[in-house]
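Asks: Just to be clear, the model below is a prediction. Sequence and coordinates:
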Amino acid sequence: MRKLALNDEILLNIEKPARYIGNEINSVMKDKEKVAIRFAMCFPDVYEIGMSHLGIQILYDMFNRREDTWCERVYSPWIDLDRIMREQHIPLFALESQDPIQDFDFLGITIQYEMCYTNILQVLDLSNIPLFASDRTDEDPVVIGGGPCAVNPEPLADFFDLFYIGEGETVYNDLLDAYKENKKNHGTRRDFLEMAAEIEGIYAPQFYDVSYHEDGTLKSFLPNNPHARATIKKQVVRNMSDAPYPSKPVVPFIKVTQDRVVLEIQRGCIRGCRFCQAGMIYRPTREKNLETLKRYAIEMLKNTGHEEISLSSLSSSDYSMLKDLVLFLMEECKDKGINISLPSLRIDSFSLDVMGKVQDIKKSSLTFAPEAGSQRMRNVINKGLTEEMILDGAAQAFAGGWNKVKLYFMLGLPGETEEDMKEIPRLADRVARKYYEIPKSQRNGKCQITFSTSFFIPKPFTPFQWAQMFTQEDYIHRAYIANQEMKEQLNRKILRYNWHEADVTVLEGVFARGDRRTSKVLLEAYRLGCLYDSWSDEFQNDKWMQAFENTGVDLTFYTMRKRELDELFPWDFIDVGVTKSFLRREWERAMRGEVTPNCREKCSACGAMCYQGGVCFEGKN
């Protein structure tokens, strides 16, 4: 019987002790004396968020298929346990064995969101692992990061030994095999890092030197070790149907953010929205075949007992076999009390018809994401939606029995005018009017339109990576304009407006496009007490501003500065498939308000493998 890292007294005095005890259904237990590699997989946020992350479930399953490897899980302790662990000198531990993370060979951290960066330092700190990679010895775990934020790893470069660039199902086995080989040969930590640096897709920050111009922009980024590659190529799964996928995902004891079976139907997106990082870095679009999805659906529902299955994709409507899959799931689930969730659908006749069949009689709210209020701005961002499409979709939804609609927009987009801002509540009002155009006999109670605005943040490897941001005050003013315009609308009583925090937006923008110098700010903010920055109740903007002041780092250099088209970016050494020349062409087209067709209509020669007519091929510049 294993020994818990926390005693009963501690468990009884913290919130949700089930976050820390492990032993969930389908969790993997092994004899640690019979494995060669112990890998701690970390999501740097609270358990309920981390347990909802599909990527960790995939890698957890894939690693544990190896007889020589035991992969366990670890999440950020919540504030209450964090305090107790520091006071009582309890090291951070893995859920399965309850062993200290410091005893593992690897600590793998999924980097999903910039505002989780201080939690990464918390995990290292509580694990008694030196924060700086340069201070670690052969006795410390190898710290490796992956996930979407790893496409600009530089703000975290000082804290990681390695970064895995791309999709984890490709070369992780090569990395683990190299570790075993180095261990067998009694090699040092540095020996292994050099072996790792030779594997395509692996980036070892210590093996690169950075220099800057007098104006602070990046001058050069060059390898300082013969084993390091000048360019790191993103790793991509070519055949999604044959890729590892968990048929027995871990089932938590407590309710988590996504308490359901998640069926990934495809990766990538054909749409080409210019603000969307995921749509660029996960190119090309790759579908799983229908029979594979049917098999996984049956097995996962059987092995978890979940009462809901969700189809995961950046744009589910673009999955070519969606109709057949949904009809199969409806037949499979109809007598079992299992709900079918269809996120990321474009609102058209087919989608509404399908949702009407799979949702309960009492229909939940529908979500539209126009992203911009005016057609001019939707052309700038290449959204591919006209107002006619939006209003027709809303009218069909209302006629189909829905009475609640959520609309998502962005403020602060490149080239946005005050008129564009005002068009957001005006469009929400025009959607509301569609409800009152249908006969009273078809209306389903009182209508409610909720529209929300986030503030646009330029991300690496998007056409908008050159865009300037705004000050916190500017963002708040833009939300104020939208809010005031809402009060002028005919249907203002049924409109509800929410907007994102402006101070968080500014910080996220800094670390999204930051370089190695921003690590000083991150470390100082952590030392000042910043933690769980993605949680509104815990975010402390005053301490972040103090961290910038204490380190002498100019926040506005990363947010307000105009970037020249030929500027060298901190992430330019990474090849994600889409070329910088393509992104530049799309930036210029955006400034002219020109729309680029989606990948199925016409290949835009982005440099990645483009999807067209169901066949992948190399797009050439």
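Replies: The structure has been received and is ready for your questions.

Asks: all contacts plus neighbour counts: C-alpha atoms, from now on.
Replies: Noted.

Asks: how long is stretch 495-513 end to end?
Replies: 35 Å (Cα to Cα, to the nearest Å).

Asks: I should have written stretch 345-353 there, sorry.
Replies: End-to-end distance for stretch 345-353, by Cα to Cα: 12 Å.

Asks: Also stretch 209-219?
Replies: 11 Å.

Asks: next one: stretch 328-344
Replies: 19 Å.

Asks: Which residues in that stretch does the neighbour count mark as buried?
Replies: 329-330, 333, 338-344 (16 or more other Cα atoms under 10 Å).

Asks: what sits against Leu345?
Replies: 315-317, 351 (Cα atoms under 8 Å, 6 or more residues apart in numbering).

Asks: if we go to 10 Å?
Replies: 313-319, 351-352, 355, 366-369 (Cα atoms under 10 Å, 6 or more residues apart in numbering).

Asks: for comparison:
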Amino acid sequence: MPTIDELLTRVSKPARYTGGEWNSVTKDWRETAVHIALAYPDAYDIGMSNMGIGILYDILNKVDDIACERTFAPWEDMEAEIRREKVPLWSLETRTPIKDFDVLGFTLQYEMTYTNVLNILDLSGIPVWARDRTGEHPLVIAGGSGGFNPEPLSPFVDAFFLGEGEDAVIELADLVRDWKRAGTPRMERLRSLLKMPGVYVPAFYEARYGADGHFLALEPTTAEAPAVITRRILEKLPPALVRPIVPFLQTIHDRAAVEIQRGCTQGCRFCQAGMIYRPTRERSPEEVVQAARELMRNTGYDELSLLSLSTTDHSQIVPMINQLTSTFDDLKVGIPSTRVDSFSVDVANAVAKGKKHTLTLAPEAGSQRLRNAINKLVSEEDLLGAAENAFQRGWTGIKMYFMVGLPTETMDDVDGIIEMGKKVKAIGRKHVGGRARVRVSTSNLVPKPHTPFQWARQDTGDELQPKHLRLREGCRSVGAEFSWNDPRDSFIEAVLSRGDRRVGEAVYEAWKNGAKFDAWGEYFRAEHWERAFETVGVDAAWFAHREWDTHEPLPWDHIDCGVTKSYLRGQWRDVQTVKTVPDCHHGSCNVCGMQSFDALGPARGVADCVVKLGKLAELRRGAKDHEGEVLELV
């Protein structure tokens, strides 16, 4: 069998597989009791830009007897070498086979990476189906936003961690240490995880279907398994990550980063992150500046990204920027996510150094009516004012993100996108002449669990095609560039987002057909999935292209993200009436179920809110629609 070093000489970008980067941690396995591998089911270049992996890696390796290492999906050339030479996939730090670890933990951020999860298991020599594993195999754990509908991956994952894992990973490591000392059998290990808050163990649940084949319920098969699993929420953000690993090769986000805020309460009805990461919790400007100081010292980067779902929503963003710019002379500060208004442009301008190229804005819809329907609280005046401000201050390009296929959308709304591009282009020409660039980028709506749009239908490819054609021709006529997503991969994403356990069988078949790296356009093959759905008898269109009844059972009803189903139901009704809901971050409480966690409002404490969430879960189990009870409770 060839050595790993020999394999590295045969592939592109060998630095993806070598380890040894600055700030990586290598421990002696003989001196550590617990061995955990963290996996991101995509290429190293993508996975190393995920802050969640870095945070967990840092936390675990601070414990002396825990060795935490990393692995990623090998690129096609390396996979071919691994399979030809029969070398099991290894960890970057010690080149230990992944199958020898106690725990293999996946971060799930995007449904189109699910076939890579199976591929990593197979390349590691770990049975793909959870039911086929024995005590000789690691426990396969998964977390991240994909876990909020775990069912499509539940046949392959032993347990899902729901919510924020900074505390949970240490609890898990403590359990592993005890299991190994006591020689606890595999099934008893899984059973003990049922007692851990925020953990879902699929082996102890059974799906029930009606005579028509439609999903009816997911039921515990043992009294120890909770009927509803509530996500874990931290009251306060943990210390910032200040010793991240510095890759040898360029990654997608090749810069230092500080998470300045977690959660968002803008209430966009299509946005899953805005629901499942509530409540809003902030770092102080002083904490951010201190973290930046340590990051610069520990990494050598000269660029800092201020991470948040909506960075300029931070209540102290101006003092924070002022402190950063006054403390660091040469530091470039990036703001990846902003509101669509002139204030955000002012903030972006305050941190811009050197040439100003492209500013990104996300109006999401082309008409005010449709923006109101999706609760995107942005007016045309806001957008044009932001464009005017940006071009006046020397920016030469504006990129605008929109969605197509939104509920109640008409061709007039689509034409509104073109009109917006035309007006922004005119503003750009007025200020920077021929250098003005306007790019219109559209994505297709993918209804996501735990959002008001979880009941929405997705447009078919035939319905989306004329919209894309109209946008392509219209943008060309007004001098704006245009890009769009393939409706076929949006369709697969929707099926994986809203699927039940039977969709897991299709994931397996698609992988066997050759599906992998589905998030990469050059690798995605719709025919792999079409054949898989046909083979296992899954009606994929049933999951994607119909409007769901707001009282029908949902495959993710056993997962409590904290935002109540009755609140989401009310928000879905408001789509039709075009009624908006203000951001509770700046006003009164909207009674979504998370209010007592809001560190910026009149909080009553985490323990108080946990009790309330438990009562809300009981109400949900006992009533179809209970807005009155929820209002009375909170």
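Replies: Noted; the coordinates are in hand. Values in this document were obtained by computation on a predicted structure and should not be read as measured data.

Asks: what TM-score comes out when they're superposed?
Replies: Aligned and superposed, the two chains score 0.95 in TM-score terms (TM-score structural alignment, normalised by the length of structure 1); 606 aligned residues with a Cα RMSD of 1.7 Å.

Asks: Most widely separated two among the buried residues of stretch 328-344 of structure 1?
Replies: Cys333 and Ser344 (20.8 Å; Cα to Cα).

Asks: Name the SS class of the alignment partner in structure 1 of Val289 of structure 2, please.
Replies: In structure 1, the residue matched to Val289 of structure 2 (TM-score structural alignment) is Lys294. Following DSSP: H, G, I helix; E, B strand; the rest coil, we place Lys294 of structure 1 in the helix state.

Asks: so how many other residues sit close to Lys294 of structure 1?
Replies: 15 (other Cα atoms under 10 Å).

Asks: what do you get for Pro582 of structure 2?
Replies: 16.

Asks: Repeat that for Gln98 of structure 1.
Replies: Neighbours of Gln98 of structure 1 using other Cα under 10 Å come to 20.

Asks: Map it onto structure 2.
Replies: By TM-score structural alignment, Gln98 of structure 1 lines up with Arg95.

Asks: Report the contact partners of its match.
Replies: Arg95 of structure 2 neighbours (Cα under 10 Å, 6+ apart): 4, 17-19, 69-71, 88-89.

Asks: and the match of Val289 of structure 2, how far is that from Ile265 of structure 1?
Replies: According to Cα to Cα, Lys294 of structure 1 and Ile265 of structure 1 sit 10 Å apart.

Asks: what is in contact with those two at once?
Replies: Leu325.

Asks: In contact with the closest residue to Asp102 of structure 2 other than its chain neighbours, which residues are there?
Replies: Excluding its sequence neighbours, the residue lying closest to Asp102 of structure 2 (Cα to Cα, 6 or more residues apart in numbering) is Pro138, at 4.6 Å. Counting by Cα under 10 Å, 6+ apart, Pro138 of structure 2 makes contact with 35-37, 98-105, 126, 158, 186.

Asks: Just the residues you listed: which are in helices?
Replies: Taking DSSP state H as the definition of helices, the contacts of Pro138 of structure 2 contribute Arg186.

Asks: who wins for most neighbours among the contacts of Pro138 of structure 2?
Replies: Busiest of those [other Cα under 10 Å] is Ile98, holding 30 neighbours.

Asks: Wait, that one touches Val87, no?
Replies: No - the pair Ile98 of structure 2 and Val87 fails to qualify as a contact (Cα atoms under 10 Å) at a distance of 11.0 Å.

Asks: Now for Asp554 of structure 1, how many residues are close by?
Replies: Based on other Cα under 10 Å, the number of other residues close to Asp554 of structure 1 is 13.

Asks: Leu370 of structure 2 now?
Replies: Leu370 of structure 2 has 22 nearby residues by other Cα under 10 Å.

Asks: Need the counterpart of it in structure 1.
Replies: So, by TM-score structural alignment, Leu370 of structure 2 is matched to Met377.

Asks: Can you point out the helix or strand that includes its match?
Replies: helix 375-380 (DSSP states H and E).

Asks: Which neighbouring elements make contact with the helix or strand that that helix is followed by?
Replies: Remark: after helix 375-380 of structure 1, the chain's next helix or strand is helix 387-399, criterion DSSP H and E. In terms of contacts (3 or more Cα pairs under 10 Å, 6 or more residues apart in numbering; DSSP states H and E), helix 387-399 of structure 1 is packed against helix 349-358, strand 366-371, strand 404-411, helix 418-437.

Asks: Buried residues, helix 387-399 of structure 1. List them.
Replies: Quick answer for helix 387-399 of structure 1 (16+ other Cα under 10 Å): 387, 390-399.

Asks: Please apply the same query to stretch 20-38 of structure 1.
Replies: Taking 16+ other Cα under 10 Å as the criterion, stretch 20-38 of structure 1 shows 20-23, 27-28, 37-38 as buried.
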